[in-house]
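Q: any chance you can model this:
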Amino acid sequence: MPSPCVRNCCLDNAEICLGCFRSLTEILLWNRATQIQKRAILAQSLSRKNSREAALKGF
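A: This next block holds a predicted model:
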């Protein structure tokens, strides 16, 4: 499974990448993660992205 990295790395105060929405821990784990772990990371990052976009709509 390819990395979701979009080469736009910038971590927020919670150490979440604003490019791919993975945590720093998830980014470091990616190359050693199983397919199941990678799917879980992708699901969590998508959830973070959706939450961030919903929060920004209010501004």
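Q: when you work out contacts or count neighbours from here on, use the C-alpha atoms and nothing else.
A: Will do.
Q: ok, Cys10 touching Arg22?
A: No - the pair Cys10 and Arg22 fails to qualify as a contact (Cα atoms under 8 Å) at a distance of 10.7 Å.
Q: so for the two, which residue has more residues nearby?
A: Shown here are Cys10 and Arg22; by other Cα atoms under 10 Å, Arg22 has more neighbours (25 against 12).
Q: how about the closest residue to that one other than its chain neighbours, secondary structure?
A: Closest residue to Arg22 apart from its sequence neighbours, by Cα to Cα, 6 or more residues apart in numbering: Ser45 at 5.2 Å. The three-state assignment at Ser45 reads helix, by DSSP: H, G, I helix; E, B strand; the rest coil.
Q: also this sequence, please, to line up against the first:
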Amino acid sequence: MNDNDQAARSARDVPVWTRNEVESPCVQICVIHPETRLCAGCARSIDEIGAWGGMSSEERRAIMADLPKREAAPKGRRGGRSARLKC
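A: Below you'll find the predicted structure:
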């Protein structure tokens, strides 16, 4: 086994460094809904998204716990054809 093989093997054996942080809920559908002011993808506010990197784990966990209760975009229809016919 040559030196390159040994170096490659030892690099594979070293565990990857990871952070012990709460992961971001981002799903890369970054659209802020004009009425709710929440991201349509992750349901965070623009302020929460901007501050995420500087938040403590406790702050992140609190937001993550609240996300399932949020409605990023209203589910109801805005009227469509029936609303136009009423005019």
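Q: and the TM-score between these chains?
A: Remark: TM-score between the superposed chains equals 0.76 [TM-score structural alignment, normalised by the length of structure 1]; 55 aligned residues with a Cα RMSD of 2.0 Å.
Q: please enumerate the shared neighbours of Cys10 and Arg22 of structure 1.
A: Residues within reach of Cys10 of structure 1 and of Arg22 at once, by Cα atoms under 8 Å, 6 or more residues apart in numbering, are Ile16.
Q: helices of structure 2, residue ranges please.
A: 3-13, 46-51, 57-66, 80-85 (DSSP state H).
Q: OK, contacts around the residue nearest in space to the middle of structure 2?
A: Among the residues of structure 2, the one closest to the centroid is Cys26, at 1.7 Å (Cα atoms, centre = their mean). By Cα under 8 Å, 6+ apart, Cys26 of structure 2 lies in contact with 41-42.
Q: for the one 4 residues further on, same thing?
A: Contacts for Cys30 of structure 2 were tallied using Cα under 8 Å, 6+ apart; they are 39-42.
Q: just send these back as JSON lines, with neighbour count and distance to Ala7 of structure 2 too.
A: Below are the contacts of Cys30 of structure 2 laid out as JSON lines (neighbours: other Cα atoms under 10 Å; distance: Cα to Cα, whole Å):
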{"residue": "Cys39", "neighbour count": "22", "distance to Ala7 of structure 2": "45"}
{"residue": "Ala40", "neighbour count": "20", "distance to Ala7 of structure 2": "46"}
{"residue": "Gly41", "neighbour count": "17", "distance to Ala7 of structure 2": "42"}
{"residue": "Cys42", "neighbour count": "23", "distance to Ala7 of structure 2": "41"}
